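# Mind folding the following:
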Amino acid sequence: MANIEQATLAGGCFWCLESAFNSINGVESAFSGYAGGHVDNPTYEQVCGGETGHAEVVRVNFDSDVISYRSILEIFFALHDPTQLNRQGNDVGSQYRSAVFYHSAEQQEQAQAIIAEIEAQQIWPNPVVTEVVPLSNYSQAEDYHQDYFNNNPQNTYCNMVVAPKLAKFKKTFADNLK
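Predicted structure coming up:
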């Protein structure tokens, strides 16, 4: 029987994170959503407007007997630049911030520990700005955002941003792929 846990992570556009995590062995599902804001059940348009306080997130349901939370975090930190405040590349605004929305004190401790390791190793030239905060006000994004990359191969953003990021990711994490 699977030991399913959840991770909720924000690192720029949720389409990139969702596509990557859905290809990882041990991940049962990953869904695009919103978290950390002050509006109940916001729409994509509201979140993009930057007035709700939400971040675009991916909720990862994973079998911790197959993949650890630490491994989920290692993948997360490899998928985005955790030193960019309220942006990822050309996506600008607090909805694109880097954040770990923890579900337990253990997840909080692990996230803080891995950030400390990244800082100590000086992997990035700038300090990590990833927020580590309790999960609040989560809602799943609209259906058309789910599995967006696979369902919209003709989309320019997917071709220009998501596809290259996923190609690099799949090369780096080849041993972890389904």
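# make it CA atoms for all contacts and neighbour counts henceforth
OK.
# Tell me where this structure has strands.
4-11, 27-35, 55-63, 87-88, 91-92, 98-102, 131-134, 139-140 (DSSP state E).
# for the ones you listed, which one sits closest to residue 175?
Of all these, strand 27-35 sits nearest to residue 175, with 13.9 Å by C-alpha to C-alpha.
# List the contacts of the closest one.
14-15, 18-19, 21-22, 42, 47, 54-63, 67, 101, 135-142, 145-147 (C-alpha atoms under 8 Å, 6 or more residues apart in numbering).
# Separate out the buried members of those.
Buried by 16 or more other C-alpha atoms under 10 Å: 14-15, 18-19, 21-22, 42, 47, 54-63, 101, 135, 138-141, 145-147, out of the contacts of strand 27-35.
# Name all residues that make contact with residue 62.
3, 4, 5, 6, 7, 26, 27, 28, 29.
# The same query, at a cut-off of 6 Å, please.
4, 5, 26, 27, 28 (C-alpha atoms under 6 Å, 6 or more residues apart in numbering).
# For the third one, give me its contacts.
The contact partners of residue 26, by C-alpha under 6 Å, 6+ apart, come to 62, 63, 66, 67.
# likewise the second one?
With contact set as C-alpha under 6 Å, 6+ apart, residue 5 has these partners: 61, 62.
# how close does it get to residue 140?
Going from residue 5 to residue 140 by C-alpha to C-alpha, to the nearest Å gives 17 Å.
# just residue 26 next, same as before
Separation of residue 26 from residue 140 (C-alpha to C-alpha): 21 Å.
# which helix in the protein runs the most residues?
Longest helix in the chain, counting residues (DSSP state H): helix 105-121.
# Tell me the gap between it and the middle of its chain.
16 Å (C-alpha atoms, centre = their mean, to the nearest Å).
# same check, this time on stretch 156-172
The answer for stretch 156-172 is 15 Å, by C-alpha atoms, centre = their mean.
# What are the contacting residues of it?
With C-alpha under 6 Å, 6+ apart as the criterion, stretch 156-172 contacts residue 16.
# Following up with a second sequence; could you model it the same way so I can compare the two?
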Amino acid sequence: MTLALLVLAPFQITQANSQQDHLDTIILGMGCFWGAEKRMSALPGVVDVESGYANGEIEASYRKILSHESLRKLGLSEKRNHTEVVKVTFDTNTTSLEAVLIGFWQNHDPTQGDRQGNDVGSNYRSAIYTHSDEQTTTAIETRDIYQQALLANEFGRITTEIAPLTNYTAAETYHQDYLVKNPNGYCGLGGTGVIYPGNHESHRQRATTTARLDGEKLDPQRQLVVFEAQGCHFCQHFKADILDHWQAEVAIASSLSRQPPAGWTLQKSLIATPTIVLFEQGNEVSRLTGYNGDMNRFWQWLDSQRMRPEASNIAASMVSGRS
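Predicted coordinates for the structure are as follows:
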């Protein structure tokens, strides 16, 4: 029995090392790591995504990073802050660094400098931190390709920092898988909507999301639009609770596009779905983001927009439909 164990042990160790040889990692900054973790975890070939902090000159903890960013804004410190990042581990047998970086470019806006959406600060910078010259080369090559696509779609210059990784610390436990544990009633959106050139799979996946509503076919005086996303279960709940029972003079329409109806204007970019936007004269006047099943919250928002009759009609419809 002892001899058998001695013979098997080297084989098991070799097999484990062989499996590890197929794994590689890259450190990516895409704004708040909660959404970045969720989006990168969905990529084929990615086996693990961990939230963390990288390339700063201070102690790496969530509270200290936020406090230090405040000091920087006041001009009280010149020390570099950490970047909120995700450590992406992927299987090189089933995917490539290029494919992972395509997902990176498409799933956030790399043109915003020290911010990402509503999150502002150097800790939210777009970044790629590499562990080899080969990774750096691939990062630069994919950046230059995506830059041309962004310019063709009237976006600005990419501000993503590409640099060697100097330090990394895993984030606190409560930050890991945060959106899985705390869904908050919405599905986060990321990216500019611009497809990486030649990424045909993304073209197929997003084909149904790019068609904008036609503003000429909507009510120019007052129109509600529900911005949704494929696979968003909060959108599905909103449809079942609200849309399927809608009885109101003010029209409501659904859209899978991140863009407003053609010829109409949003006050700011969408960050999550569902987002319900009230348009008047083709311009956004109010919005409600997220739906966690709290219908009273939605009705209160309608009431604030002088639309209480609509809320009453929906409620009456739901009561009669379920009686």
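# picking that back up, what about structure 2, which of the contacts of residue 26 of structure 1 hold up?
Using both residues aligned by TM-score structural alignment, their matches' C-alpha atoms under 6 Å, structure 2 keeps these contacts from the contacts of residue 26 of structure 1: 62, 63, 66, 67.
# The third one maps to what in structure 2?
In structure 2, the residue paired with residue 66 of structure 1 is residue 94, using TM-score structural alignment.
# So its match versus residue 236 of structure 2, what's the distance?
Counting by C-alpha to C-alpha, the gap from residue 94 of structure 2 to residue 236 of structure 2 is 32 Å.
# And the two? Which one has more around it.
Set side by side, residue 94 of structure 2 and residue 236 show more neighbours around residue 236, with 17 against 10, by other C-alpha atoms under 10 Å.
# Could you measure from that one over to residue 178 of structure 2?
With distances taken as C-alpha to C-alpha, residue 236 of structure 2 is found 22 Å from residue 178 of structure 2.
# Over to residue 227 of structure 2?
24 Å.
# Then residue 28 of structure 2?
17 Å.
# got the contact list for the match of residue 66 of structure 1?
residue 45 are the contacts of residue 94 of structure 2 under C-alpha under 6 Å, 6+ apart.
# What segments of the stretch 201-323 of structure 2 are helices?
Per DSSP state H, counting those that start in this stretch, the stretch 201-323 of structure 2 carries helices over the ranges 233-241, 295-304, 308-322.
# got the angle for the last one vs helix 233-241?
Going back to what we said before, that points to helix 308-322 of structure 2. Angle of helix 308-322 of structure 2 versus helix 233-241, following axes from the mean of the first three to the mean of the last three C-alpha atoms, to 10 degrees, is 80 degrees.
# buried residues in helix 308-322 of structure 2?
310, 311, 312, 314, 315, 317, 318.
# And for the first one?
In terms of neighbour count (16+ other C-alpha under 10 Å), helix 233-241 of structure 2 has its buried residues at 233, 234, 235, 236, 237, 238, 239, 241.
# quick one: contacts for the last one?
Read it as residue 241 of structure 2. Residue 241 of structure 2 touches nothing, counting by C-alpha under 6 Å, 6+ apart.
# To which residue of structure 1 is residue 178 of structure 2 aligned?
Per TM-score structural alignment, residue 178 of structure 2 is aligned with residue 148.
# ugh, typo on my part, it should be residue 40 of structure 2
In structure 1, residue 40 of structure 2 lands on residue 21 (TM-score structural alignment).
# Find the residue at the geometric middle of structure 2.
With distances taken as C-alpha atoms, centre = their mean, residue 190 lies nearest the centre of structure 2, 3.4 Å away.
# Distance check, that one against residue 101 of structure 2.
14 Å.
# same deal with residue 152 of structure 2?
From residue 152 of structure 2 across to residue 101 of structure 2, the span is 20 Å (C-alpha to C-alpha).
# go on, residue 311 of structure 2?
Residue 311 of structure 2 is 45 Å from residue 101 of structure 2, by C-alpha to C-alpha.
# Buried ones in stretch 22-33 of structure 2, by neighbour count?
Going by 16+ other C-alpha under 10 Å, stretch 22-33 of structure 2 has these buried residues: 24, 25, 26, 27, 28, 29, 30, 31, 32, 33.
# Export these as JSON lines, with columns for distance to residue 279 of structure 2.
As requested, those are exported to JSON lines (distance: C-alpha to C-alpha, whole Å):
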{"residue": "24", "distance to residue 279 of structure 2": "47"}
{"residue": "25", "distance to residue 279 of structure 2": "45"}
{"residue": "26", "distance to residue 279 of structure 2": "42"}
{"residue": "27", "distance to residue 279 of structure 2": "40"}
{"residue": "28", "distance to residue 279 of structure 2": "37"}
{"residue": "29", "distance to residue 279 of structure 2": "34"}
{"residue": "30", "distance to residue 279 of structure 2": "31"}
{"residue": "31", "distance to residue 279 of structure 2": "29"}
{"residue": "32", "distance to residue 279 of structure 2": "29"}
{"residue": "33", "distance to residue 279 of structure 2": "32"}
